[in-house]
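Asker: Pasted the sequence and its predicted model underneath.
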Amino acid sequence: MVQSTMGSGYRQGIGARQIYEALRDQILGGVFGTDGPLPSSRALALELGVSRTTVTAAHEQLLAEGFITVRQGRRPRVASAVVDRDVCRKPSKSARPIRLSAYGERIRTAAPWGRTEAGTLIADFRYGDLAPSDFPAALWKRAINAAMARRPERLTYGDPQGSRRLRTALQGYLWRSRTLRCDPEQIIIVNGSQQGLDLCARLFLDPGDRFVIENPCYAMARQIFAATGASPVPIAVDDDGLRTDLLAGTGARLAYVTPSHQFPLGGVMPIPRRHRLIEWARQHDACVIEDDYDSEYRYDINPVPPLHGLEDSDNVIYLGTISKTLSPTLRIGYLVVPHGLQDAFARAKRLTDRHSPATEQEALAALIEGGVYESHVRRMRRLNGERRRTLLDALRVTFGDRIAVEGANAGLHIVVRFPDVPRRLEPDLIETARRVGVGVRSIAPLYDSGADAVLVDHVSLMLGYSALDTRQIERGVHLLAEAFGQVRARA
């Protein structure tokens, strides 16, 4: 009976779902046998102390799934079709896994990404996070409410390129902030920069192709291009970004670059090198993906015009995002593509997810049109500039000339190198820092695993600061020094 499976202590608050699951398991386990009768709804209701309606609901679910047959005035019986119970049981541990496609295997075997437990650290210097207090919640809520109040005549799928209103607003914003000239038709709204990279990978790379990637680089860009079956060609960077003198002979179909603030080292590509990159792309019929991921944050340097703004830049695709200004949770980014490619990108976007969420697009358009977004960006630049100064001062006071700092002129992170501390101590340092309450991460995984990885022979950490207040930053640097002391004492 069902009672023996559920136990006497399980009767309190029993529902139709529990009765259904118990009967199903007993049927699959052979308790009743093929064409065997089940307890009647009246008998089972009395036994379990529930209403007949509850038992009937369980029977109806079993009937709908083909486990039982029911006749008027007779007890339910196990359906004769339920014969090979082994087919219905959970697969054994020795069962073969479902075969993935070549793309799926490349994704499955890619390097894992780090996860951090929320609220467990005193100061987490993880790059990419923003402080919740920085988000303009009241302004965003007002814009969302206004967008929701505009009732359309009917609900329909939107333009895969994105809201015309938002694309027009972005056209003006890009000209004001980056001197980038484009038409609204060239702009494709995407669900964050990651989807923009995915569309580029799908449209430009086939298995066996080659793509140029900075070394070190944004790891998820390398992974998403490699997932197509294309092979990376890592090109070293220096203080001026990607070394364009190494592009000859690569045979690459695509180059991914972060010229305005190289990720993660922070170099800014000068104009002559930018022209050489564009000339290489033009001569080899290649495409350049320009990721301008944090162009809003400039502290000690003036903005450099984007590649897309230079002459003969028809081979350049510009990628932008609001993840570093508003929130990464909103998943809004944009591509600026050459006129001849806008239809291909729109079709690829439509096949991927039809279009990005309409309400959020309208809300962002309203913020840009009213000048609210740019006012918020100025506020964020000031706040993150203060965080940056606090971090640099704390590092200088705590570590002195034992460290070298890179990439501090722009962006939301810095790279801190400890030239006298061998890299073999890095895993112990990162774990010790976590135990004392500080989250830090190595830049070593951002390098290609080939020959150039030998460049990282000492401890090198990437410290993001945009999610922390000044007190957390100061406390975090103090605790990092404490962790260093413990590791050096053990070495």
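Answerer: Sure, I can see it. Note that the structure is predicted; figures quoted are calculated from it, not measured.
Asker: When you work out contacts or count neighbours from here on, use the C-alpha atoms and nothing else.
Answerer: Fine.
Asker: which residues of the stretch 1-150 of the chain fall in strands?
Answerer: Under the criterion DSSP state E, counting those that start in this stretch, the stretch 1-150 of the chain contains strands at 68-69, 77-78, 123-124.
Asker: again, but for the stretch 251-400 of the chain
Answerer: 254-257, 287-291, 316-321, 333-336.
Asker: Quick one: closest of those strands to Leu199.
Answerer: Smallest distance to Leu199 across the strands of the stretch 251-400 of the chain (Cα to Cα): 9.8 Å, for strand 333-336.
Asker: Distance to Gly450 added to the strands of the stretch 1-150 of the chain, as TSV?
Answerer: Formatted as TSV, those follow (distance: least, Cα to Cα, whole Å):
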stretch	distance to Gly450
strand 68-69	61
strand 77-78	62
strand 123-124	30
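Asker: Can you say which of these is packed in most?
Answerer: Across the strands of the stretch 1-150 of the chain, averaging neighbours per residue (mean count of other Cα atoms under 10 Å) puts strand 123-124 on top, at a mean of 26.
Asker: Included below, for side-by-side comparison, is a second structure:
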Amino acid sequence: MDLTPILHADSDEPLYVQLYHAISREIAAGRIPAGSRLPSIRQLARSAGVGKITVEAAYQQLLAEGYIVSRERSGYFAADIEAWADSRTDERPPLPTEWKKRKGEHLSYRYNFHGSVVDTRHFPYALWRACLTEAMDRYAADFAFYGDDQGEWELRVELARYLRRARTLVCEPEQIVIGTGLQQALSFLCLMLRDDHRVVAMEEPGYADARVVFEHHGFRVVPVPLEEDGLSVDALEQSGATVVYVTPAHQYPHGMVMPVAKRLRLLQWAKACGGIIIENDYDGEFRYNVKPTPSLQGMDQAGTVVYIGNFSKAFSPALRMDYTVLPPVLLRRYLEGFQAYPSPVPRLEQRAMQLFMQKGYWEKHVRKMRTIYQKKHAILLQAIADHMPPCVTVLGHSVGLHILLEVNTDRSEEELIRTAAEAGVRVYPVGRNWLEPRSGQERPRIIVGFGGVREEDIPEGIRLLADAWFGRC
């Protein structure tokens, strides 16, 4: 067989790879029939103008992938494989354009008031890099095997200490499970809860992505309306749910803080019906001019509360690390039935965070960021007072990294957001967090985050937003 592939010496692709591709395409397309004897290494090297080592490397790759077979003392032959179309004549339809959207395109806006974006200018890069390096040196043996299924023990010890001291939890390291984010934590909880519970109650409105997880696992999600101080316990009692997902420290998205009296009623509901409360404390570290309230988990005497916290708001969402504190009833179920699930968080990052906490860097960083965000929070409220008309009301402004703007206007939420984007300002909708359709008479509410916006950009961003909206309020 004559085989004279065209190779390009000036290509970045090695010659043996070019030769491999040329022959594999011919075999796959059927142009080299099955059973055909290929040129010897010496013959092909001469015809292609390359060295014998190049041809031998190409043949070994073709042999390894099943394109050719070797017969002792006879040489190499094309394998009997099913032909497929040449990639140059690929007739597969292209993917729809909308599938190719990149997550994070909104970050290109200078005035991006996203509620989950954090301040990267004050991230402790040098300290974190040092902890990563030390973790690699000190725990080199960790790379030989999987870590603890629940997460590294020493990290869980540090977390338990911090949570007891800073978030009023009553917990031991044995109760903590390290995970990669809220959705993964909720998915895991769904697996543990589904045998005994089928209906989950959520605040209305409540975090849409959490609702999606429950629905994907086959739970029926029922909305429970909000009162001025949080979820309506009266409505919860009538809902038929035995699991409730709540954000008591800073209701998402409306921002109110659940008072102690209502927290006690919620705990009584769980105890009476054998229910489970999932407490998502997603940004409770940041409080402005208000006294901290105890966590539901810390008040729980009956073991009914699952507590979920994270490192996303105080540190970085890119770390993808959170933690779940299981009550004894679910911890027992986890230990008995879920040991086949290794921790999804890389051991290196866990060790680095362990060192970051052991050295005192974590709490120092939280205090620093609390001061920075409190200043941004004050600048935001002042900018709103300076530029927004009376038809705009601020809601939920004592905790966390976002506020709500309620706008007294005949325009829709979508129109307000689109108008803002046209002016170069990104703000975000509350609407997707409602389970049931809202009354058309309700005023639109807009989420305005401030964590990732530069202090000097906040006033200008709000001025542009007011200019985009003001004339039509």
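Answerer: Alright, I've got the coordinates. These numbers come from a predicted model, not from an experiment.
Asker: Quick check: TM-score for this pair?
Answerer: Here the TM-score for the pair of chains, by TM-score structural alignment, normalised by the length of structure 2, is 0.88; 465 aligned residues with a Cα RMSD of 3.2 Å.
Asker: mind checking which of the strands of the stretch 1-150 of structure 1 is nearest Val421 of structure 1?
Answerer: Going by Cα to Cα, the one of the strands of the stretch 1-150 of structure 1 nearest Val421 of structure 1 is strand 123-124, 21.8 Å.
Asker: re earlier: do you know which of the strands of the stretch 1-150 of structure 1 lies nearest Pro419 of structure 1?
Answerer: strand 123-124 (22.9 Å).
Asker: Which part of structure 2 matches the closest one?
Answerer: Using TM-score structural alignment, strand 123-124 of structure 1 corresponds to residues 111-112 of structure 2.
Asker: compared with structure 1, how much does the matching stretch deviate?
Answerer: Superposed on structure 1, stretch 111-112 of structure 2 shows a mean distance to its aligned partners of 1.3 Å (mean Cα distance after the TM-score superposition for structure 1).
Asker: Of all the strands of the stretch 1-150 of structure 1, which one is nearest Asp35 of structure 1?
Answerer: In terms of Cα to Cα, the element of the strands of the stretch 1-150 of structure 1 nearest to Asp35 of structure 1 is strand 77-78, at 4.5 Å.
Asker: Go ahead and confirm Arg198 of structure 2 touches Phe219.
Answerer: Yes. Counting by Cα atoms under 8 Å, Arg198 of structure 2 touches Phe219, with 5.2 Å between them.
Asker: about what we covered before: what about the match of strand 123-124 of structure 1, distance to the chain center?
Answerer: Stretch 111-112 of structure 2 sits 21 Å away from the centroid of its parent chain (Cα atoms, centre = their mean, to the nearest Å).
Asker: again, but for stretch 59-67 of structure 1
Answerer: For stretch 59-67 of structure 1 - counting by Cα atoms, centre = their mean - the centre lies 41 Å from the chain centre.
Asker: In stretch 155-170 of structure 2, which of the residues would be classed as buried?
Answerer: 155-163, 167-170 (16 or more other Cα atoms under 10 Å).
Asker: In structure 1, which residue range corresponds to it?
Answerer: Residues 166-181 of structure 1 are where stretch 155-170 of structure 2 lands, counting by TM-score structural alignment.
Asker: nearest spatial neighbour of the residue nearest the centre of structure 2, skipping sequence neighbours?
Answerer: Nearest to the mean C-alpha position of structure 2, by Cα atoms, centre = their mean, lies Gly181 at 5.5 Å. Leaving aside its sequence neighbours, Gly181 of structure 2 sits nearest to Asp322 (Cα to Cα, 6 or more residues apart in numbering; 5.2 Å).
Asker: Hmm, Ile178 and that neighbour touching each other?
Answerer: Yes. Asp322 of structure 2 is within contact range of Ile178, at 5.9 Å (criterion: Cα under 8 Å).
Asker: between the two, who's got more neighbours?
Answerer: Ile178 (27 against 21; other Cα atoms under 10 Å).
Asker: Next, that one: secondary structure please.
Answerer: Following DSSP: H, G, I helix; E, B strand; the rest coil, Ile178 of structure 2 is assigned to strand.
Asker: Pull the contacting residues for the nearest residue to it once chain neighbours are set aside.
Answerer: Nearest non-adjacent residue to Ile178 of structure 2, counting by Cα to Cα, 6+ apart: Tyr323, 4.5 Å away. Tyr323 of structure 2 makes contact with Ile176, Val177, Ile178, Gly179, Gly181, Ala185, Ile308, Gly309, Asn310 under the criterion Cα atoms under 8 Å, 6 or more residues apart in numbering.
Asker: Can you find the partner of Tyr323 of structure 2 in structure 1?
Answerer: Using TM-score structural alignment, Tyr323 of structure 2 lines up with Tyr334 in structure 1.
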